[in-house]
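*Asks:* Provided below for reference: sequence and predicted model.
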Amino acid sequence: MERRTYLVTAGIGASSLLAGCLSDDPSDTESDSAGSDGDDETDPDGDESGTESEPDPGPVIETYLEAAQAENPDAMAEVVHSASPLQGLLTDPEWEFESSGSVDLDALETEVVTADGSIADVRELEGAEFWFAESDLEAEIGDEEITLVRAELDGEESTGETGVYALVTEDDEWKVFWVGSEDEISENPEETFEAEIIDTDDDVVERIEWDVDAVDAPEGSDFETGDYARVHLTDSPGLEADLIRTESTVAGAEFEFYGEDEDEPSTSWAGTWANVQLDPAGDQIVVTAVRGDTETVVHREQYEPSD
């Protein structure tokens, strides 16, 4: 049996959508922990954008992340806009939600970066070009208020990761519509690349497919291939690990495969795969085996766009 996974990364919740497929795992369980709904509040210092005052966007983002940490997709769906593709993922029984970690949300800092947002602002966010290529956003949310909010963790909880949330009103309440990360990407990605390491013995990595679809496209759709790599892990591992991490160094996408027991090394990750988003200008896939406090890069391969 195969189960797909929608992963929200630790920290501010930038989404690695449709990340991978975990195969033949009989230990599927669902958390029934409940998240709480955030109440709309008013920010007396907020900028005006066609309303008397701007509601505080912090509660809806915090509620979303609290539910993510509780691995409760139903609670997350309650604060996600009905027109958002996230809604379909969170409510589809074929998808399982997993949180890759937890942080102290008391350290969450939010800042409105675009109070009076537009459809164009949403489309510019990471991943939006692919997901909304076939969507008529003007018809779906064009009459609603849109705001873009930067969220990050402060102090010791900081991960250096910043999320940009597109919040859209629905029935006069702010809802999460899309989440992207905010990274400063070099104009010359090759400058950040390290020497390639190829897993020639297939100890961990069997192969990498480049320019794959990020998701199984619905029948009759016109989805085009995106800037993603599919990392296939070997069926016959040459080592044990607590977890296997796959990441793209420029786009900043990441996916982790844990063993059956996080405290015991294993090869239960064998035969799995993950989709990892790539920067279209060039990127590098890095696969790391983690065992205890030791991290070993077992595969590092460069992505060169075909065009």
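*Replies:* On my side now, so go ahead.

*Asks:* Please make it C-alpha for all contacts and neighbour counts, starting now.
*Replies:* Noted.

*Asks:* Go ahead and confirm Glu247 touches Asn275.
*Replies:* No. Judged on CA atoms under 8 Å, Glu247 makes no contact with Asn275 at a distance of 9.6 Å.

*Asks:* Of the two, which one has the most company?
*Replies:* Set side by side, Glu247 and Asn275 show more neighbours around Asn275, with 29 against 24, by other CA atoms under 10 Å.

*Asks:* Now do the helices in the stretch 1-150 of the chain.
*Replies:* Ranges of helices within the stretch 1-150 of the chain are 58-69, 73-78, 85-91, 119-123, 128-131, 137-141, based on DSSP state H, counting those that start in this stretch.

*Asks:* Tell me which other helices or strands the strand or helix carrying Thr296 touches.
*Replies:* Using DSSP states H and E, the element containing Thr296 is strand 294-303. Under the contact criterion of 3 or more CA pairs under 8 Å, 6 or more residues apart in numbering; DSSP states H and E, strand 294-303 touches strand 205-210, strand 283-291.

*Asks:* ok, and here's another one to check against it:
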Amino acid sequence: MAPRTTRRRYLSGLAIAASASLGGCLGDAVENDDPDADGGDAPSNESGDGEQDSSDDDADDASGSPAATLRQYVEASAEADDPAAVGAYFHPVHPFHPDNLDADNAEEWLLNDDSVAEIETETVDRDVTLEAVLSAPVLQASGVERDAIADALEGERTAVVDVTVTDESGVTTEFSAATVTADGEWTILARALGASDDASDPSDEPADPSPFDARVVDEVTFYPDEDRARVHFVDSPVADSVTAAAETAYSSRSSSTPEAITYFDLSLDPAGDEVLVTATIDGETRPVHREQYPPSDRAVDDVTFDTDRDDALLDAVARVEFSGGQTGDRLAVASTVRGDETSVEPADTVTHLTVGIDPAGDEVVVTLTDGGETEEIHRERYHA
């Protein structure tokens, strides 16, 4: 059998826009026999996670276990040739379930070429709430109805499983998944990525992945009546120098002593402009903030950060609200430190996207692709 084109989607920033209608049933598509109990050679959990695969309370309500389902899903992603065999591990309302995923996208998103050397799972004591599930990037991007998720949770058993996957080259990826019973089987209702040290596929790497600990911009205030922007700096800027510029109006301000200033004022082009702030540390210069002008033409309306999510699949998230006026082929939101990405196609079909962030500090970058060209339209940093 000829090797498949490399697809690292289940190990990288998982994001898709599934526009198909939701429905169908799981039936007998998933076989949740625990691989630890069948004596086979498939990779298994040897971490002593304490999960009782077939002796949980009310075990007769659902076959298998949440951890076994996740192990089988990961193995199938690496070994299966039919994407429907992988998609069958997802709940019928999930965009990756065979009834919902377009055949043209199924192989790209569900099959993975990397051989799995080890899988560790741990079923954790964490609530599977409606809000937690709705925060999963794939469900957000695909527009799964809130009521459909609520119905999927109603009266069913739920569990959160933390998964660590190590491939044969030693690359390790961690993610969490919310599982729920459906028709007597454990299924995956939502999955959100955690950190990964995988950097073997440049197309999957987030922008500016290496550390850059600049702390510069607090906020940007626009004055449309004056076509002016004020870039406010944090109390104790961390940068050797900083520059704020209006890209169209060519207005710019710089300082090699940013700790001595509180703000920069910039003149803006009333026909349309962008404010770009760059910082330099130890001779390295990078963009640290970008916003569009005027406000009426902005694609990004607001970015909020939530780092108090004890009951969620993601410890911390950034929620990017869109104005509704954005157009283009694809809209993507990525976190450069944690390395998560969420996208939607086309761009005008979404009101907000959520991406996982590192609660210790991260950066959110929004890009818009149209006609084959990708443009960064917003960049914002979160400081703990």
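*Replies:* Received, thanks. Keep in mind it's a predicted model, so treat the numbers as computed, not measured.

*Asks:* Any idea what the TM-score comes out to?
*Replies:* Overlay of the two chains. TM-score (TM-score structural alignment, normalised by the length of structure 1): 0.50; 223 aligned residues with a CA RMSD of 5.4 Å.

*Asks:* And the helices of the stretch 1-150 of structure 1: which comes nearest Glu98 of structure 1?
*Replies:* When the helices of the stretch 1-150 of structure 1 are ranked by proximity to Glu98 of structure 1, the top entry is helix 58-69, at 8.0 Å, counting by CA to CA.

*Asks:* that older thread, can you tell which of the helices and strands packed on strand 294-303 of structure 1 is closest to Val8 of structure 1?
*Replies:* Of all those, the one in closest proximity to Val8 of structure 1, counting by CA to CA, is strand 283-291 (18.9 Å).

*Asks:* before we move on, the earlier item: could you look over the helices and strands packed on strand 294-303 of structure 1 and pick the most buried one?
*Replies:* strand 283-291 (a mean of 23; mean count of other CA atoms under 10 Å).

*Asks:* could you give the angle of it to strand 205-210?
*Replies:* For strand 283-291 of structure 1 against strand 205-210, the angle between stretch directions is 150 degrees (axes from the mean of the first three to the mean of the last three CA atoms, to 10 degrees).

*Asks:* Beyond the helix or strand hosting Ala190 of structure 2, next helix or strand please.
*Replies:* Using DSSP H and E, Ala190 of structure 2 falls within strand 185-196. For strand 185-196 of structure 2, the following helix or strand on the C-terminal side (DSSP H and E) is strand 215-223.

*Asks:* Now do the buried residues in the strand holding Thr296 of structure 1.
*Replies:* Within strand 294-303 of structure 1, the residues that qualify as buried by neighbour count (16 or more other CA atoms under 10 Å) are Val297, Val298, His299, Arg300, Glu301, Gln302, Tyr303.

*Asks:* of those residues, closest to Arg150 of structure 1?
*Replies:* Of all those, Arg150 of structure 1 sits closest to Tyr303, with 29.3 Å by CA to CA.

*Asks:* Not counting sequence-adjacent ones, nearest residue to that closest one?
*Replies:* In space, not counting the residues next to it along the chain, Tyr303 of structure 1 is nearest to Asp283; the distance is 5.0 Å by CA to CA, 6 or more residues apart in numbering.

*Asks:* could you measure the one you found against Glu209 of structure 1, distance?
*Replies:* 14 Å (CA to CA, to the nearest Å).

*Asks:* ok, back up a step: could you dump the helices and strands packed on strand 294-303 of structure 1 into CSV with distance to Glu98 of structure 1 added?
*Replies:* Listed next are these as CSV, based on distance: least, CA to CA, whole Å:
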stretch, distance to Glu98 of structure 1
strand 205-210, 23
strand 283-291, 19
